[in-house]
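[1] Can you look at this prediction? I've put the sequence above it.
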Amino acid sequence: MTEPMKLGARLAAPIDAVRRALTDPVELRAWFAEHVEVELPHRYEFWGRFTPEGDAPHQRLLHVDDETLRFAWLLDGVETTSEIRLTPDGPESTVLTLTQSHFDFAEAMSGSSIRGVLQTWWSLSIANLASHLDGRPLLPKTDFTAADLRGELLIGAAADRVWQSLTDSEQASAWFGYPIGIEPWVGGRYAMGGFEAGNAAKVVDLEPGRKLSVDWGPIGVSTWELAESDGKTKLTFVQSGFDEANPPYGAWSGVVSGLYELRRFNEEADWQPIWLPAEIPSGA
């Protein structure tokens, strides 16, 4: 079995507010899952459209205290373990550490198990927790019952600024938190990991300042469109051209989770990423 996957984020809220958002069923239904039932210290369950294998609750609470929440979660016939740990980081900040067992990067790439979505699904969930605590509108949650992958995000910045952050390699690498090499012209490369990484997607449509489409091969084409009004920019994003019998939920969740930082990158003069160095296993 692989080592557990770890994600870390610094949240701009005191630990009591973060703990409440993680354990109050009303708050959890707002930012996390469609259906939630919590009766501590005995029960912590969530399910619905926005949860992997969310046809019914598959969680079993293992431990809860003021700083730790740990539960077993049955996914694809395997009982995994999820742990969320909170650490105060001054009076108005909290470090959240998420540990998830039974994540294999190979499953994420192949789509062979629903467990392959866990890294990006948790990233999107943490980004929405941060949005909830910030008082910002949530990012679109991934609907695991649908094959229509589209959403909108309003960014408090002019369209030309947002366009630069989407198409400039240095800026995109900064807010996404991972090297991205971008050649902003039709036929150009869009290389996750940088140009030296090798396997690059291809820019297939581009209207400067307004529209960018990137072909990722089997997982389809990502399209971002910008429309400005009153100094703000509506970003519309769509995934198309994929196998609707096997939608790329993992890749979609990862792209959407990154938009939390895109919004902050464009709106905050003193922007700093919330994400801390992650530990993601590459395989057994």
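    Structure received.
[2] CA only for contacts and neighbour counts going forward, please
    Fine.
[3] Show me where the stretch 151-284 of the chain has its helices.
    159-167, 169-176, 249-267 (DSSP state H, counting those that start in this stretch).
[4] okay if I get the ones you listed as TSV plus mean neighbour count?
    Shown next, in TSV, are those (neighbours: other C-alpha atoms under 10 Å):
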stretch	mean neighbour count
helix 159-167	19
helix 169-176	19
helix 249-267	21
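[5] how about those, which one is nearest T87?
    Shortest separation from T87 across these is recorded for helix 249-267, at 21.9 Å, computed as C-alpha to C-alpha.
[6] Return the distance of that closest one from the chain's centre.
    6 Å (C-alpha atoms, centre = their mean, to the nearest Å).
[7] Repeat that for stretch 77-91.
    Centroid displacement of stretch 77-91 relative to its chain, using C-alpha atoms, centre = their mean, is 16 Å.
[8] Please apply the same query to stretch 250-269.
    On C-alpha atoms, centre = their mean, the centre of stretch 250-269 falls 8 Å from that of its chain.
[9] what does it contact?
    Stretch 250-269 is contacted from outside by 108, 116-121, 123-125, 127-128, 131, 139-142, 149, 155-157, 161-162, 165, 175-176, 219, 239, 271-273, using C-alpha atoms under 8 Å, 6 or more residues apart in numbering.
[10] If any of those are buried, put those into a ChimeraX selection.
    To isolate the buried ones among these in ChimeraX, judged by 16 or more other C-alpha atoms under 10 Å, type:
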select :108,116,117,118,119,120,121,123,124,125,127,128,131,139,140,141,142,149,155,156,157,162,165,175,176,219,239,273
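[11] Counting neighbours, what do you get for the closest residue to P218 other than its chain neighbours?
    For P218, ignoring the flanking residues on the chain, the nearest one in space by C-alpha to C-alpha, 6 or more residues apart in numbering is F242 at 6.3 Å. A total of 16 residues lie near F242 under the criterion other C-alpha atoms under 10 Å.
[12] Comparison target below:
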Amino acid sequence: MSTGTVRVRTSASATRVHEALTTADDLRVWLAEHAHVDLEGGQYEFWGRYTPDGERGRQKLLGFDDKSVRFSWFLYDTEYTVELGVEQRDGETLVAVTQSPYPTWGQGDDKSEILQTFWPLVLGNLVEHVEGRPVLGFCDFTSPEQRFEFDIAAAPAAILDALTDPDVFARWFGARMEIEPHVGGRWSMGSLDDNPHPAKIIALDEGHFALDFQEGMVASWELKGSEGRTHLTFVQSGFDPATPPYGPWMGWLSGFADLKRMLELPNWRPMWHSFELPGLPDGVLVLE
């Protein structure tokens, strides 16, 4: 059975992270709309509009200790086993999510993409929460609208550079990107040579960056700056509203937390520590 693990680093203490992993009030900030936890009573539940297949009663507690909590999650007609834990490694506090089974990289269907990007998104929220910063946000699985707005304490030029310079992009997003930086140019996650259907750049100026994907979907970043700050509006459009692409949507949102941190925090290091995913090709991810 395939197993995948995603790890992020945080400056928070292991004790604070464990509290955030096992307390309902904390879970309602970084993980889900609703949560109920009674570890001694055998209950660990989260549900609501920010959770795929978001009905209550889909998790069953399997075990816990002072470093982790382990539960099953019945999702998309499959029983998954998930462990959330905190580790100390090389002087760092790491938060790890291990899930089994885990979809193979590049499997490509909507449900697999959701399973691949849900945990990175909420882990980004967790890091912000335990470090005393507001969480970035969630994916609303009850709505087809994919529009997300937030502020960054940086000028639009710095954000545009982070979106279009492959070296800077790799630092906050943790993945390779190749680009022909002009309207009409090609854009690809990973290598352009390995992508038979790269996206096409349809807007690129100081206030707007947009990509047109082969499937007809458009991803758009609008930047409005004022007094050293930028209001960023990210929109995905052009998809069938009956089947919103939640997986890619959460993939982008999961990166935005570290984009914001990179431009706002002194002595920043990427939150992404390591990904151990079945079928992950060499060189796709770029991690410190």
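    Structure's in. What do you need? Bear in mind that the values here come from a model prediction, so they are computed numbers and not experimental data.
[13] Overlay them and tell me the TM-score.
    TM-score of the superposed chains, computed with TM-score structural alignment, normalised by the length of structure 1, equals 0.92; 279 aligned residues with a C-alpha RMSD of 1.9 Å.
[14] Tell me the counterpart of the residue nearest to P218 of structure 1 in structure 2.
    In structure 2, the residue paired with F242 of structure 1 according to TM-score structural alignment is F239.
[15] mind listing what the residue opposite L149 of structure 1 in structure 2 once aligned touches?
    In structure 2, the residue paired with L149 of structure 1 according to TM-score structural alignment is Q146. Neighbouring residues of Q146 of structure 2 by C-alpha under 8 Å, 6+ apart: 235-237, 249.
[16] and what of F176 of structure 1?
    Residues in contact with F176 of structure 1 (C-alpha under 8 Å, 6+ apart) are 258-259, 261-262.
[17] State the distance from it to R60 of structure 1.
    Separation of F176 of structure 1 from R60 of structure 1 (C-alpha to C-alpha, to the nearest Å) stands at 33 Å.
[18] on that earlier part again, just send the helices of the stretch 151-284 of structure 1 back as CSV, with distance to E27 of structure 1 too.
    Shown next, in CSV, are these (distance: least, C-alpha to C-alpha, whole Å):
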stretch, distance to E27 of structure 1
helix 159-167, 31
helix 169-176, 27
helix 249-267, 19
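[19] Would you double-check that R70 of structure 2 falls in a helix?
    No - per DSSP: H, G, I helix; E, B strand; the rest coil, R70 of structure 2 lies outside any helix segment and is strand.
[20] Excluding chain neighbours, what is closest to the equivalent of it over in structure 1?
    Aligned counterpart of R70 of structure 2 in structure 1: R70 (TM-score structural alignment). Using C-alpha to C-alpha, 6+ apart and skipping residues adjacent in sequence, the residue nearest R70 of structure 1 is E83, 4.2 Å away.
[21] max-length strand in structure 2?
    Scanning structure 2 for the longest strand, with DSSP state E as the assignment, gives strand 78-89.
[22] tell me which residues in it are buried?
    Those would be 80-87, for strand 78-89 of structure 2 by 16+ other C-alpha under 10 Å.
[23] quick one on the thing from earlier: which one, of the helices of the stretch 151-284 of structure 1, ends up nearest to V95 of structure 1?
    The nearest among the helices of the stretch 151-284 of structure 1, by C-alpha to C-alpha, is helix 249-267 at 16.8 Å.
[24] The closest one vs helix 159-167, what angle?
    With axes from the mean of the first three to the mean of the last three C-alpha atoms, to 10 degrees defining the directions, helix 249-267 of structure 1 sits at 140 degrees from helix 159-167.
[25] residues in contact with stretch 70-89 of structure 2?
    Outside stretch 70-89 of structure 2, the residues touching it (C-alpha under 8 Å, 6+ apart) are 14, 17-18, 21, 44, 52-53, 58-64, 67-69, 93-101, 111.
[26] If we use 7 Å, what do you get?
    With contact meaning C-alpha atoms under 7 Å, 6 or more residues apart in numbering, stretch 70-89 of structure 2 is reached by 14, 17-18, 53, 58-64, 67-69, 93-101.
[27] Could you tell me the end-to-end distance of that stretch?
    Distance between the boundary residues of stretch 70-89 of structure 2 (C-alpha to C-alpha) amounts to 20 Å.
[28] separation between V26 of structure 1 and E37 of structure 1?
    Distance from V26 of structure 1 to E37 of structure 1, by C-alpha to C-alpha: 9 Å.
[29] Please disregard the earlier target; I meant R264 of structure 1.
    32 Å.
[30] same deal with G77 of structure 1?
    22 Å.
[31] Next: P57 of structure 1.
    9 Å.
[32] In structure 1, what residue corresponds to F173 of structure 2?
    F173 of structure 2 is assigned F176 in structure 1 as its aligned equivalent, the criterion being TM-score structural alignment.
[33] Great, nothing more from me.
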